[in-house]
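Q: sequence first, then the predicted structure, then my questions.
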Amino acid sequence: MGCCRKAPELSDKPESLQGLVFVEKVFEELGDPSRFPAVHIAGTNGKGSTAACLDSMLRAAGYRTALYTSPHLTCLGERLLVDGRMLGCEKWLDALERVSAVLKKLPEVRLGYFQALTAAAFWLIEREKVDAAVIETGLGGRLDATNMLRRPLLSVITPLGMDHMHLLGDSLSEIAAEKFGIVKPGGRALYCGGEAALNEQFRRRCAEVNAVGEIFSERCRIAGVQTSLDGNLFTYAGPQGTRRCFVRLAGLHQPENASLALRALEMISDRLPVGAGAMEKGLAEVSWPGRMEVMHRGPDVILDGAHNPHGTAALIRSLKALYGDRPLSFVYTSMADKDYAASLALYARAFPQARLFCVELEGAQRCESAEVLARTAAAFPWGGEPLAVKDPLTALKAAMALGDPVILCGSLYFVGTIRRRIKDDGWL
């Protein structure tokens, strides 16, 4: 497997307890490649942006870093960046061959795709001798392959919402239990904060494992947000003082993600001190493609990977702050197992004058058909009848011809595919 091949659609999923036992056996044979200093991040939305901010600030401070995230948008190598760059395919092949050799030695062991990839990635991180790694869970936390991290410097939990219910649970409490499962015995943990019941559940988890836990929303404040397509200017006030910051990520939710990363750095400053200048530089240079990413101006064309109602609500808040009640055009698709009806209802209520183009991904078995999406959307108010166009670029061209801002959203797989087509074809 080369590092730049597109990963299978169904690769990133939580694993069974037996599966985690299998991962542990493989890690033992690999020499336990999980001892590097790391910040471990779980959550429903925002964990990737938070991870990217952390990595950027650590690199700005001169540390050699690893950033492990999923899924990728266009190239498998994007999942593991060392010092902000993808590793060569030959290194990935070495790592995967090493994991394959272990599996041949242990015929009773079966690993899923994400488990095998994580084992290879951790082996690579260990060999790269990084000063710090920022590790994002694939899905969930408690049974996620990344939870092989024995003693992370800090466990961070970003905002929680209803997603992957068929795998993680039918309530926020059940989903939180999976996410809070990354809090380690005797470790340190930071939760962004949520409703009172979730905050109390986080405190209980920390008490059960004798971890030092902190709830961001109870210790820190964000104020004076000025948002634009270029990024966000905001004031962060935490236990170590107040600072005015700029994060080069569009989206009204990004000051919270950036501030969570700032507080995380403050909590591990005894191990990885980062000066104010490096924090400022890191946030000003951070990049996280496919999330409120501006691909074109006049009209604006924005890519965003919002794929569940929680992410949809965040995207809507950002679009309202940028465009108010201006007419918009949405080019939308969704995986069939997502609650796309709820997301479509949110878009329609927020932007009743918007035009909707429903598309689909060719060859993606999990993708809902454009016709079904359009029929579902027709139950809600729009500025015109929802259209089933199928081909994303055809829909994009039609949407741009209307002259209003165009938002391509609904699935990270979709965003990755359309982003690659736009860049490869040089269309925008």
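A: In hand now; what should we look at?
Q: from here on, just use CA atoms for contacts and neighbour counts.
A: Will do.
Q: can you pull the contacts of Leu373?
A: Thr333, Tyr340, Cys358, Ala388 (C-alpha atoms under 8 Å, 6 or more residues apart in numbering).
Q: can you tell me how far the third one is from Arg421?
A: In this case it means Cys358. 18 Å (C-alpha to C-alpha, to the nearest Å).
Q: kindly report the same for the first one.
A: Using C-alpha to C-alpha, one gets 16 Å for the distance from Thr333 to Arg421.
Q: higher neighbour count, these two?
A: Each of Thr333 and Arg421 has its neighbours counted (other C-alpha atoms under 10 Å); Thr333 has more, 29 against 16.
Q: if we can go back for a sec, farthest-apart pair in the contacts of Leu373, please.
A: Tyr340 and Ala388 (14.9 Å; C-alpha to C-alpha).
Q: show the buried residues in the contacts of Leu373.
A: Thr333, Tyr340, Cys358, Ala388 (16 or more other C-alpha atoms under 10 Å).
Q: narrow the residues you listed to those in strands?
A: Cys358, Ala388 (DSSP state E).
Q: mind putting the buried ones among the contacts of Leu373 into a markdown table with distance to Ala306?
A: Compiled in a markdown table, the buried ones among the contacts of Leu373 are given as follows (distance: C-alpha to C-alpha, whole Å):
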| residue | distance to Ala306 |
| --- | --- |
| Thr333 | 11 |
| Tyr340 | 11 |
| Cys358 | 15 |
| Ala388 | 20 |
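Q: take this one as well and set it beside the first:
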Amino acid sequence: MTMTSLAHAEIEALLARLPRGYDLSLDRVRALAASLGNPHLNLPPTIHIAGTNGKGSTSAFCRAILEADEKSVHVHTSPHLVSWHERYRLGQKGEPGRLVPDDVLAEAVARAGQAVGDMPITVFEILTAVTFLLFSEHPADAAVVEVGLGGRFDATNILESPSVSVITPVSLDHQSYLGDSVELIAAEKAGIIKPGVPLVVGPQPESIAVDVITKIAARKSAPIARYGQDFFAFEEHGRLVYQDDDGLLDLPLPRLYGRHQIANAATAIAALRKGGFKPKERAIEAGMTKVEWPGRLHKITTGPLYEAVVEGGELWLDGGHNPGAGVAIAEVFADLEDKVSRPLFLICGMLNTKDPTGFFEAFHGIARRVITVPLNSTDAGIDPNELVDFALDTGLDAEAADSIEAAIRLVSAHWAVQPAPRFLICGSLYLVGEALEKSGLAPR
């Protein structure tokens, strides 16, 4: 989608007259939904997913399995990487879902914008209402709706009766909105739990998150299935073994990189089973090998950025931007180092709302050097020189560059290392989106 699309113009008009950001409350979005005919009450069976890390991957696994089971699936994710259209994937009967057509999105945004009138509301809330408009007016067998921020007061939480609620790993992020402890953040995520609706809980790095979620589920009489207690997954002999009360599955390893993707895949399988979708075993197998999630441990092998990499080198992208994501990403590159030893260089840009120290600490002893760069598509990025100081404070070597291309050239010209290096563009979805666009790999 070009940045001059009809939908982009409609959204830019909203951004010009309404707040960006988040104002966590459900009253305004409920009022807007009511003025649009309450489309959130007319959705196909829905999987509602909250969590700090792993929401997008879990959504992608759900979609891949359902589509392999010949189901049409709507998917809402946020934020986008390159185009607003990425937030809305519409299910297609008999074929994979597609990003919403530009004219369809533009019309829905215009309709929601007109319904707002003088209501004080954020653009994010309007775009969530657009999700419900699109998903209610286009038939599908299922919908996957990813929470934008938090859970309890996220605009998606006007959903009243999803088929299943899912909470992926919870860790520190968005503290200014959600609280400064895992306990408080877990309580916000658990706000999506609905009375009597099955709940699937992915692996939790801290036991306090499990305690909080379990108590809230009990209070709402929501049947709960927990990773490591009610369902399990592990790698054995190059296969993924999944087990729950319904038995054992011997599956291919997920197409997505990283040990953490085994847990994300398992969480998706449990969600589909507990939510009553009952995917066939062959569909689950196919979902493992067909799943796609751009910009997350994404190895780039074409395009001008890759061509700038020193011969024999590797170029990777990942949009993870908090300490929990840093740990998962660093673990992947530690595993790669065990297989083929290459020095790792981080090309990093971050928003000023994030925790650079916690993110960088995960790469201590793994990354050779950090090259910091600006975020060109937002004015909320940390100055690259300031980001250098954060990296230095964690014991990493670091320096600043003007762009992704300049960072690659800097390493290629001044770090004559053998074997050829790995580059990881990381720290922000804005930066990953820029890299994908420059590589001609914008999601479709």
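A: Arrived safely, thanks for sending. Since the model is a prediction, treat every value here as computed from it, not as a measurement.
Q: hmm, back to that, ok, the buried ones among the contacts of Leu373 of the first structure vs Leu167 of the first structure, which is closest?
A: Among these, and counting by C-alpha to C-alpha, the member closest to Leu167 of the first structure is Tyr340, at 17.3 Å.
Q: how about the closest one, what's its match in the second structure?
A: Aligning on TM-score structural alignment places Tyr340 of the first structure opposite Pro356 in the second structure.
Q: tell me how far that match lies from Pro279 of the second structure.
A: Taking C-alpha to C-alpha as the measure, Pro356 of the second structure falls 40 Å from Pro279 of the second structure.
Q: now the longest helix along the second structure: buried residues?
A: Counting residues, the longest helix found in the second structure (DSSP state H) is helix 323-339. Within helix 323-339 of the second structure, the residues scored as buried using 16+ other C-alpha under 10 Å are Pro323, Gly324, Ala325, Gly326, Val327, Ala328, Ile329, Ala330, Glu331, Phe333, Ala334.
Q: try stretch 100-111 of the first structure
A: So stretch 100-111 of the first structure, judged by 16+ other C-alpha under 10 Å, has buried residues Val102, Leu103, Val109, Leu111.
Q: give me every residue that touches the last one.
A: I take that to be Leu111 of the first structure. Gly19, Phe22, Val23.
Q: which stretches of the stretch 1-150 of the first structure form helices?
A: For the stretch 1-150 of the first structure, the helices defined by DSSP state H, counting those that start in this stretch cover 17-29, 47-60, 89-105, 113-128.
Q: same list as before, these that is, but in JSON lines and with distance to Gly138 of the first structure included.
A: Shown next, in JSON lines, are these (distance: least, C-alpha to C-alpha, whole Å):
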{"stretch": "helix 17-29", "distance to Gly138 of the first structure": "13"}
{"stretch": "helix 47-60", "distance to Gly138 of the first structure": "10"}
{"stretch": "helix 89-105", "distance to Gly138 of the first structure": "18"}
{"stretch": "helix 113-128", "distance to Gly138 of the first structure": "8"}
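Q: which one of the ones you listed is the most hemmed in?
A: helix 47-60 (a mean of 26; mean count of other C-alpha atoms under 10 Å).
Q: which residues in the second structure does it match up with?
A: Going by TM-score structural alignment: helix 47-60 of the first structure matches residues 55-68.
Q: how far apart are the matching stretch and its match in the first structure?
A: When the first structure is overlaid, stretch 55-68 of the second structure sits 0.6 Å from its aligned residues on average, using mean C-alpha distance after the TM-score superposition for the first structure.
Q: from Glu208 of the first structure, how far off is Ile182 of the first structure?
A: Ile182 of the first structure is 13 Å from Glu208 of the first structure, by C-alpha to C-alpha.
Q: more neighbours: those two, which one.
A: Counted by other C-alpha under 10 Å, Ile182 of the first structure and Glu208 do not tie: Ile182 has more neighbours, with 30 against 12.
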